[in-house]
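Engineer: All I have is the shape, not the residue letters:
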């Protein structure tokens, strides 16, 4: 790396990631679509707001939001344990037009998939952390996670978005139900799984199913040797302990209910953040994925078979059952096949077969010397040029407090190939105005919408004080303001804004407000009362933003 390049990256706060991922060979080959410094331009679409510490969801002038569903709201359906309610800590969202299976693009009525990532025992089960957790408390927490399918509709007269309780489409997925088959090589070891949990971000397939990503599955049992601390202590009651091999996968769900849910082992097992797809020139389906933890890896999956647009949905989903899983080597600009038949180093490292590789994907990536990254979270494909944008949230262990967004270009524009180039598109920090980028979303003009994930323990403290509460930003990817962040929204106290998703006409943006008041020590000392105010406990909720 040249001295000037190294000084530049150090100034941006890239820390160890820069040293690992930007050697001279890769830097010299990086695409030049974003020369630095970039010229400044006017903010598009709206007048940016300032950082805030208020216990409110604040939006740019001219925009408003409707609260679509809030934790605990009755859904008008029944599950194995009685009436179902909307789960806790809503995260990833995906909107499906109600007429999607007929090729329609209805933007006023549809099905909204919602991930429910993890419980907060203080609010969900009343557990005080001081004693052995009871079975009733564990069951309450299991019912609060997983996912929801909501039937949502915009009122024709007032334009207000609401969910439709009791709809034939509305249903819950939890850590208790339903039982799902596991596909791919690892199904020989794990043929089925009970429910789903730790559902972070995800993606939407071209055949109108959702890919829900199981992330921090290691947090639920106590003393498992993986997570620090005691986790959620579900193993306090032995019959309620989870079988960890059943989790850490990507779950495919049909919101319309025609196809059974599946867990696809061919996409690997790790702390899955999201799944973004693209078709290769060969016609094969490519899925990009991040592993959200410090010093973990970026992955992609290339299907063995080609996508056929006229095939039945049940056939299309088989693309996710067989193919090649890769981990990224940023130093060489190579995709490393996590395939025991192609990579002798995997056998040498003690992997028995491909099922073993998929069950221990992180270990396999280390064995092939993939590049450790600074919490690779969301990956999204640019709608205009097909490049991949990857949010690297931060890595405080290496001095990277603010994170960055990397832009990756597949050589020859071939998503199915095995080589790539990359550049740093945006560096977090005071100079850019945002910190800790997490979920990403593109609009059809190619603008990048970014939500941030400063931890509840760090918000408005120390190096993070200038940024206020977690926010949402628009970042143009071309034109005079390319790479410049404009703040669109600010979340309530200790919340995180997650899961941004536009309707087909881009006149509504669905957004999840996750874990407001997360650092509350007791119900008598709440740090937030959003969204209901007064003395009410803080509640995660999904909102619909209009005004575009």
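Structural biologist: Thanks, I have the structure now. What you see is a predicted model; the values in this text were computed from it and never measured.
Engineer: from here on, contacts and neighbour counts on C-alpha atoms
Structural biologist: Fine.
Engineer: where along the stretch 151-300 of the chain do the strands fall?
Structural biologist: Taking DSSP state E, counting those that start in this stretch as the criterion, the stretch 151-300 of the chain contains strands spanning 161-163, 171-173, 179-183, 192-194, 199-204, 210-214, 250-253, 262-264, 276-279, 284-290, 294-296, 298-306.
Engineer: Please compare the first structure with the one that follows:
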């Protein structure tokens, strides 16, 4: 492993770090302004791209709640977990942990035996530490950092001597999705597959060392994906990188210069043709790769998200695409000026180039010579990711979210069936499953009853299959290239930034992280005119969600397909979580006692363990503490019991997560540590993982401390 273990002697004192920006300093988002600028080009500073008056999820929620406020309330006693994050907790991070978690020795005894999903741990308290803090009895170590060698011949990372050529052989910046693909015949090895969503120039480059053109080229090479051979470490649950020389046949770096093949019904359409690619079937690179998922046939799907920010115009925009550009947030002024280095990012010169991004891409980690593909049948929008489950019929069903305020949930059902024989012919069949099928968008309706639950019904509205469009006035290619506009016409339900959408492998239910939508209203306290008494039901909110309360902390939506399974056109839904501080009246935790849960804000990536517990990572904690990863049972008496297992360093986002039950370990991608306004390379707000005087985004793994 190339990363030295973190030790106290290498940890920089917190007092030398740039102060945290106060919570809420960026009026349009809970994220720091720097994150908004570099990740999405300040999307929330512009009007929502969806201009329609299609129904909003908030209306469905409000109808579903009915007059529940008159029937139930919430009592919060002095023992409620409320977020009290102080600067003293940052200066003395161990004090709060000891108060909640007790001794590590006692925790180890409670954790002995069983899968991670069954482990009895005490939650990590909210904090602002510049560290990965894990539940007592666990530890963590870094597996891969930005700049670590991936391919043979890669130089040692040197922040003062970076080149684009070196970056193409090194681990990229801002890691997000984490997948672990088994290596056949080698049970102690696996292929670690990681997305590199975006770059943050302010924290990558020392002042006065690089030209603007050099910076842009290095950033382009630092986007994309990495495939890295890893092995189990000496301590059970730990993982280490296999040296690039010994992993030369497996390792891979995918970046903005990597050729991709366009597949599916829209491949070769005029809308995808450019000067460099008159065939409309070959694209260089992938951009802003956020979440992803593994397929049953062993490939990895990765979602291209905020691709719009990379494009801008040197002159006039093509008037043919005025409405289309606007719907995707594509403007004459971008946020990165990449057109100055690569003309294909100039909208005036290449008006079709942005149509070649915003897809789900598929990579085969087991075949490093294979050409990655962009799937047009899955639609084009700001994909958080795509997660595939096999229906009982054998068809592949992919669930997807369009991560924008006011956009939609989608589902794809394959025409073909999965072949599990393990032959070459079976693999050829399976690799075609996402190229033909039916694409749907979701519409939700509140049931209007007074049962004390945020719930209702829904339907999947078809948009297109591989043969034709179901949207009047739009061709098949137009539906797939301009999916947002096609969906607008069938009146689905606007959602609050639908991010990761994951099927539960144990129950078959589907969960969607609706991260937030602070633009709809402001967070506010409960109705103070309605006294809260101890005789009221502690697990239920005392006030219904309304446009006035907004959705600053996010929801987790639970979808139950009808009896026919994932092929069903109809479903029921409810809100498993209404996130926030348990002391806030509008919060809800699946019916669990609000005095016994961790505060949680802005759910983003989702994952499951073999028990069926949901694991939630957060992005942009609006409550003031660091982001983290939380375990949430979805069934039984502990349904909704949110427990924080891990928190990430100051200014970072928790990505992944990936639970490896047999190892009792959890992978997490620590994205943009120290991304806090005012910080620079020379004056960082974080130095995690404390191997240098500046932060390095990295993938780490948490495991039992033996």
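Structural biologist: Nice, I can see it. Computed from a predicted structure; not experimentally measured.
Engineer: Assuming the best superposition, what's their TM-score?
Structural biologist: Overall, the chain-to-chain superposition scores 0.85 on the TM-score scale (TM-score structural alignment, normalised by the length of the first structure); 502 aligned residues with a Cα RMSD of 2.9 Å.
Engineer: hmm, back to that, now for the strands of the stretch 151-300 of the first structure, which one comes closest to residue 530 of the first structure?
Structural biologist: With Cα to Cα as the measure, strand 161-163 is the member of these nearest residue 530 of the first structure (18.6 Å).
Engineer: on that earlier part again, reformat the strands of the stretch 151-300 of the first structure as JSON lines; add distance to residue 96 of the first structure and mean neighbour count.
Structural biologist: Formatted as JSON lines, the strands of the stretch 151-300 of the first structure follow (distance: least, Cα to Cα, whole Å; neighbours: other Cα atoms under 10 Å):
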{"stretch": "strand 161-163", "distance to residue 96 of the first structure": "14", "mean neighbour count": "21"}
{"stretch": "strand 171-173", "distance to residue 96 of the first structure": "15", "mean neighbour count": "25"}
{"stretch": "strand 179-183", "distance to residue 96 of the first structure": "22", "mean neighbour count": "20"}
{"stretch": "strand 192-194", "distance to residue 96 of the first structure": "26", "mean neighbour count": "19"}
{"stretch": "strand 199-204", "distance to residue 96 of the first structure": "9", "mean neighbour count": "28"}
{"stretch": "strand 210-214", "distance to residue 96 of the first structure": "9", "mean neighbour count": "29"}
{"stretch": "strand 250-253", "distance to residue 96 of the first structure": "12", "mean neighbour count": "26"}
{"stretch": "strand 262-264", "distance to residue 96 of the first structure": "19", "mean neighbour count": "26"}
{"stretch": "strand 276-279", "distance to residue 96 of the first structure": "16", "mean neighbour count": "21"}
{"stretch": "strand 284-290", "distance to residue 96 of the first structure": "19", "mean neighbour count": "25"}
{"stretch": "strand 294-296", "distance to residue 96 of the first structure": "32", "mean neighbour count": "19"}
{"stretch": "strand 298-306", "distance to residue 96 of the first structure": "24", "mean neighbour count": "23"}
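Engineer: want to throw those strands into TSV with distance to residue 231 of the first structure?
Structural biologist: Formatted as TSV, the strands of the stretch 151-300 of the first structure follow (distance: least, Cα to Cα, whole Å):
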stretch	distance to residue 231 of the first structure
strand 161-163	33
strand 171-173	22
strand 179-183	24
strand 192-194	19
strand 199-204	16
strand 210-214	16
strand 250-253	22
strand 262-264	24
strand 276-279	29
strand 284-290	23
strand 294-296	18
strand 298-306	26
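Engineer: Between these, which one is closest to residue 363 of the first structure.
Structural biologist: Of all the strands of the stretch 151-300 of the first structure, the one in closest proximity to residue 363 of the first structure, counting by Cα to Cα, is strand 294-296 (10.1 Å).
Engineer: how much does that closest one stray from the second structure?
Structural biologist: Once fitted to the second structure, strand 294-296 of the first structure is off its aligned match by 0.5 Å on average (mean Cα distance after the TM-score superposition for the first structure).
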